[in-house]
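Engineer: Kindly generate the corresponding structure for this input.
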Amino acid sequence: MKKYLLPSIKLTLILILVLGVAYPLLIAGVAHFAIGQGKGRTISVNGKVVGYENVGQKFTDDKYFQGRPSAVDYNAAGSGGSNKAASNPDYLKTVQERIDTFMAHNPGTLAADIPAELVTASGSGLDPDISPSAADIQVIRIAAIRHLDVAAIRKLVADHTDKSWLGPDKVNVLKLNIALDALK
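Structural biologist: Model (predicted):
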């Protein structure tokens, strides 16, 4: 028994030091040299931090573009999805409520035209981006509320669309809304 116990204790202590102390310190050190020093990329307006580039935020006012719904109410400390299957009656009811709400706030929009991402939450519940089509379907509502030209807002969406050669194009909702507020 002694033959196995001492090596086991030694190995456990070594792994605790390597994986519990050295590795976390190494990762924290590397993060210190990353953009944002490991604290994320903040977005500031007039010197005030208004959000993070990689974390979605809740926009409920109709004068703003809205992002994906969040199963965790955009709480970054509790990231996660609903974990309900597409056949779950509660999930279907939630999606239908989101469709009805979207159509009420965007008159003239057909349910079939609403991009799925505007009525379904992401796996993390914190997606900061939407597709250009999800932004475009909201343009008419925003133009009407803000008394702005539809073409100007469409141009703003195009200017804030990140083109990707690897994945789909995307629009950061927070950055787009900040630019929208800057429009006169």
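Engineer: C-alpha from now on. contacts and neighbour counts both.
Structural biologist: OK.
Engineer: List the buried residues for whatever helix or strand residue 156 lives in?
Structural biologist: Per DSSP states H and E: residue 156 is located in helix 150-159. By 16 or more other C-alpha atoms under 10 Å, the buried positions in helix 150-159 come out as 150, 153-154, 156-158.
Engineer: could the residues you listed go into a markdown table alongside distance to residue 96?
Structural biologist: Output for the buried residues of helix 150-159, formatted as a markdown table (distance: C-alpha to C-alpha, whole Å):
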| residue | distance to residue 96 |
| --- | --- |
| 150 | 28 |
| 153 | 28 |
| 154 | 27 |
| 156 | 30 |
| 157 | 27 |
| 158 | 29 |
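Engineer: one more, for comparison:
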Amino acid sequence: MKKFIMGISSALLAVSLVACSNSASKEEDGYSIQKVKVKITDDSNLIGKIGIEDDKGKMVDVKPKALYYEFKMKQQGQHKFYQNDKDEIEAKIIPNEDLKKASINTVGVNVFDEEHDQFGTGMGIEEFNYMKKGKVDVHYDLGATVKNKEMPLAPSNQKLKELQEAAKHGKLVITRNNKEIGRYDLETLESVKK
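Structural biologist: Purely as a prediction, here's the structure:
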């Protein structure tokens, strides 16, 4: 009888350890999106500048225009799990067919495709605070604001409206150390399956 009780106790302990480790790993992975802002901008404080060589061989700063996404996010688990995320997580947009088409119609390429070399992309993370809230931004260059020999001029603001109207037709993907940890619908801000 004593061996039987010990066997049951061991089994219960093993099940509870597995449950604890599962909840801990879920706790480590979770983010939620509180809010998203999307705009077309040439604000160098948000998207930076590009160094381009002019006709005389001198490097000059050129402001691009970009499709800019800003996500207000919240960590779901304990703050200690996320302390190094500023350096370890990455974000990107995966467009649906409407957004791809809008990009191609507007600037001539799918700016979300990492294979193209016509325009740059960027990403930033504002450190998560004690309330576990922070900001992640992603942008995709659409062309330069002034004529130059390296980057095509950006389309007019009127033409870029088509792209901005379709900008939430896709998903935000978050990776940590190259492993996907979250995928979110840009319209509903809900977590979705891969």
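Engineer: Any idea what the TM-score is?
Structural biologist: Here the TM-score for the pair of chains, by TM-score structural alignment, normalised by the length of the first structure, is 0.27; 79 aligned residues with a C-alpha RMSD of 4.7 Å.
Engineer: Past the top helix by length along the second structure, which element shows up next along the chain?
Structural biologist: Determined from DSSP state H, the single longest helix within the second structure is helix 2-29. Sequence-wise, the next helix or strand downstream of helix 2-29 of the second structure (DSSP H and E) is strand 31-41.
Engineer: Show me what secondary structure element comes after that following strand.
Structural biologist: Using DSSP H and E, the helix or strand that follows strand 31-41 of the second structure in sequence is helix 44-47.
Engineer: That following helix packs against which elements?
Structural biologist: Packing partners of helix 44-47 of the second structure (3 or more C-alpha pairs under 8 Å, 6 or more residues apart in numbering; DSSP states H and E): strand 64-75.
Engineer: For the helix or strand that the strand it packs on is followed by, buried residues please.
Structural biologist: Once the chain leaves strand 64-75 of the second structure, the next helix or strand it forms, by DSSP H and E, is helix 85-88. Neighbour counts over helix 85-88 of the second structure (16+ other C-alpha under 10 Å) mark residue 86 as buried.
Engineer: Okay, angle between the helix or strand immediately after helix 85-88 of the second structure in the chain and strand 64-75 too, please.
Structural biologist: Counting by DSSP H and E, the next helix or strand C-terminal to helix 85-88 of the second structure is strand 89-95. Orientation check (axes from the mean of the first three to the mean of the last three C-alpha atoms, to 10 degrees): strand 89-95 of the second structure against strand 64-75 gives 120 degrees.
Engineer: Endpoints of stretch 146-154 of the first structure, how far apart?
Structural biologist: Start to finish, the residues bounding stretch 146-154 of the first structure are 14 Å apart (C-alpha to C-alpha, to the nearest Å).
Engineer: ok, back up a step: downstream of the helix holding residue 156 of the first structure, the next helix or strand is which one?
Structural biologist: strand 161-162.
Engineer: Now do that following strand: which elements does it pack against?
Structural biologist: strand 170-172.
Engineer: try 10 Å this time
Structural biologist: strand 129-130, helix 132-136, strand 170-172 (3 or more C-alpha pairs under 10 Å, 6 or more residues apart in numbering; DSSP states H and E).
Engineer: So which bits of whichever helix or strand comes after the second one are buried?
Structural biologist: Spelled out, that is helix 132-136 of the first structure. On the C-terminal side of helix 132-136 of the first structure, the nearest following helix or strand under DSSP H and E is helix 139-146. Applying a neighbour-count criterion of 16+ other C-alpha under 10 Å, one finds 139-143, 146 buried in helix 139-146 of the first structure.
Engineer: for residue 49 of the first structure, helix, strand, or coil?
Structural biologist: Of the three states, residue 49 of the first structure takes strand under DSSP: H, G, I helix; E, B strand; the rest coil.
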